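# Sequence first, predicted coordinates after that:
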Amino acid sequence: MRGPNWPGALLLLGVQLRALWPAAAVEVHTSKEVNAVNGTNLRLKCTFSSSSPISQDLSVTWNFQPEDLSSHEPVFYYLKEPYKVPTGRFKERVTWDGNIERNDASIVIWNLQPTDNGTFTCQVNNPPDFYGTIGQVRLRVVQKVHFSEIHFLVVAIGSACVLMIIVVTAVIICRHHRKKVQEKRIEVADAELKEKETLKTREEKEASPLED
């Protein structure tokens, strides 16, 4: 009677355990959507988590797909050190802003343009962790607005305050002018009254010797 086939049984058990135990993978986290103003700079945040310690061969790949769903374009690459793309729309417009030791794989895009509308993907590989989730963030570049609602509100309030100051100043000046005119009239009336009284007194004095 033959004994059990231990090598075969162990191999079969290993296959079964591998099927039950999920493969290690890197989890990548990004914002789903971001908005930015035309001509400004934007930090695309990308963080990751891995079940394995950070490897010397860890790599970060940023790609871009325009809104017309054309082919993906390279944006940035990291392997032990940052690598900028030599050609394309993002040449000299992307800088590394991450920190691998802190599980940060973020980048900064400079001088955003409407042609940058689309979806950016951030993929991190940390051997032996491969084929994890890919972070996706949709970028929407809006035209620069010269006056926002807050600006209009500030201008409206400021204009109202200036107008109120002008009206109050005009009222004060008018009242002051009226008061001066009234005082002048009173002074003239008093002077005329005094002059009349003086003439009357003089006439009375001149008439007194004749009566005697």
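All right, it came through fine.

# Could you use CA atoms for every contact and neighbour count after this?
Noted.

# for this protein, longest helix please?
helix 149-211 (DSSP state H).

# what's the nearest residue to the most centrally placed residue in the chain if we skip its chain neighbours?
Centroid check for the chain by Cα atoms, centre = their mean gives residue 36 as the closest residue, at 7.8 Å. Nearest residue to residue 36 in three dimensions, chain neighbours excluded: residue 141, at 5.0 Å (Cα to Cα, 6 or more residues apart in numbering).

# here's the one I want to compare it with:
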Amino acid sequence: MKMMNTSALSHCSLGLSDLIVPTPELTAHVGDSVLMGCVFQRTEEKRVTKVDWMLAENEYVLYYYANFSVPVGRFQDRVRLVGDILRTDGSLLLQDVQEADQGTYTCEIHLEGESMLLKKNMVLHVLPNEPTEVTVHMGDSALMKCDFQNTEKKTVTKVAWTFSSGEHAKNETVLHYDLKFNLLTGYPQHQGRFQNRVTLVGNVFHSDGSIKLQRVKESDGGLYTCSVHLGHLVFRKKVALRVILEPPAMPRSEFLDGNQLVIIVGIVCATLLLLPVSILIVKRTHRNKSSVNSAALVKSLEDMKKANPEKHVYSSITIHEVMEAEDPQGCPEATYMTMHPVRPSLRSLPAGGISKTEQAF
């Protein structure tokens, strides 16, 4: 709440034509309701004679005069004066906010017997429509928002959530909060199925009555109505909850973050750098293996030669068979055969060396 202090009042007595306080800002979605406060606290009681609300200083929104409040133009069915005029409160409630409502609003309060104006500006930013349907998988938690924007940041005095499964179904109480008793209650556990599953997560000191419904069941699907009380003002919002019976799918990242991209690039670069080295190592290993196999083969042949030296010594043997005449009894005489080994130095022997077979009797 903006307050007019004593110094401000002294300025009034000095003949200032009007008094302007700092400009607050509000942000709302299309279809929301906003409360634009225009409150001044004074030490002396003076009757308010007129209140004017304008948009961009050239489009009238509402004016109050002679105890009558009159909405104007396209705001006719969407605005109303909700402040206490007797207490210098000219606050305005704007419902069903539209994109064209965005801009700077000016509130001017005229006091009886004074030429000075109490003036207050505020800026309204309008965002696209916020979805009123919440879709969750069975077993998950559902966040249902119910917050209202206002420049005065009034404390919520009461929050009530009800549920209906169909158009003609009976309303069930989901949650009830009352600041007067500082209680957060629902139906007793044996009567209400929302007991122990609903939590008030909104900040009631900033006009937020949002709730979270945990362990959502198939029967929780339907229409939820939120009622937020700011003193004598009541704001309502409806949220449709749709429950999907299939279990939630595993989350999948569609894009790589910076760290993952750096790691992948590093792996690729390292692979390209190590590939030639790997090829060279493989070739050298293959070459060494071939050399080892060749050396092993040569050594094997040498070992075989050392183990069988007589094979080449007796590689040439001359065999002469001498047949003698048979004796009268028809029995052949014994035949002897002599083998002469070929010596390594055959060329050094004299010509006409041993050429006949010796017979021993």
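Right, received. Where do you want to start? Everything numeric in this text was worked out from a predicted model, so none of it was measured.

# Could I get the TM-score for this pair?
Here the TM-score for the pair of chains, by TM-score structural alignment, normalised by the length of the first structure, is 0.60; 171 aligned residues with a Cα RMSD of 4.2 Å.

# Contacts only, for the residue nearest to the centre of the first structure.
Going by Cα atoms under 8 Å, 6 or more residues apart in numbering, residue 36 of the first structure touches 42, 112, 139, 140, 141, 142.

# Tell me which of those fall in helices.
Short answer: these have none in helices (DSSP H).

# What is the nearest of the residues you listed to residue 122 of the first structure?
Taking Cα to Cα as the measure, residue 122 of the first structure lies nearest residue 139 of the contacts of residue 36 of the first structure, at 13.2 Å.

# so that closest one makes contact with residue 118?
Yes: the pair residue 139 of the first structure / residue 118 is scored as a contact, 5.6 Å apart, by Cα atoms under 8 Å.

# of the two, who's got more company?
residue 139 (22 against 17; other Cα atoms under 10 Å).

# Aligned to the more buried one, what sits in the second structure?
Taking TM-score structural alignment for the superposition, residue 139 of the first structure sits opposite residue 241 in the second structure.

# any idea how far residue 163 of the second structure is from that match?
To residue 163 of the second structure, residue 241 of the second structure is 10 Å away according to Cα to Cα, to the nearest Å.

# joint contacts of the two?
Going by Cα under 8 Å, 6+ apart, residues that sit against residue 241 of the second structure and also against residue 163 are 222, 223, 224.

# Aligned counterpart of the last one in the first structure, please.
Residue mapping for residue 224 of the second structure onto the first structure gives residue 120, with TM-score structural alignment as the criterion.

# Now do that match against residue 153 of the first structure, distance only.
Residue 120 of the first structure is 36 Å from residue 153 of the first structure, by Cα to Cα.

# Looking at these two, which is more packed in?
Neighbour count, other Cα under 10 Å: between residue 120 of the first structure and residue 153, residue 120 has more, with 24 against 12.

# those helices in the second structure, which residues are they?
Going by DSSP H, the second structure shows helices at 6-13, 258-307, 310-313.

# nearest to residue 71 of the second structure, of those?
With Cα to Cα as the criterion, residue 71 of the second structure lies closest to helix 6-13 of these, at 29.9 Å.

# Distance from the chain centre to the closest one, please.
Relative to the centre of its chain, helix 6-13 of the second structure is centred 55 Å away, using Cα atoms, centre = their mean, to the nearest Å.

# That one aligns to what range in the first structure?
Using TM-score structural alignment, helix 6-13 of the second structure finds no match anywhere in the first structure.

# Please identify the buried residues of that helix?
residue 12 (16 or more other Cα atoms under 10 Å).

# cool, and stretch 51-68 of the first structure?
Using 16+ other Cα under 10 Å as the test for burial, stretch 51-68 of the first structure gives 54, 58, 59, 60, 61, 62, 63, 64, 65, 66.

# mind giving me CSV with the residues you listed and columns for distance to residue 187 of the first structure?
CSV is the format used below for those (distance: Cα to Cα, whole Å):
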residue, distance to residue 187 of the first structure
54, 98
58, 98
59, 96
60, 93
61, 93
62, 90
63, 90
64, 88
65, 89
66, 86
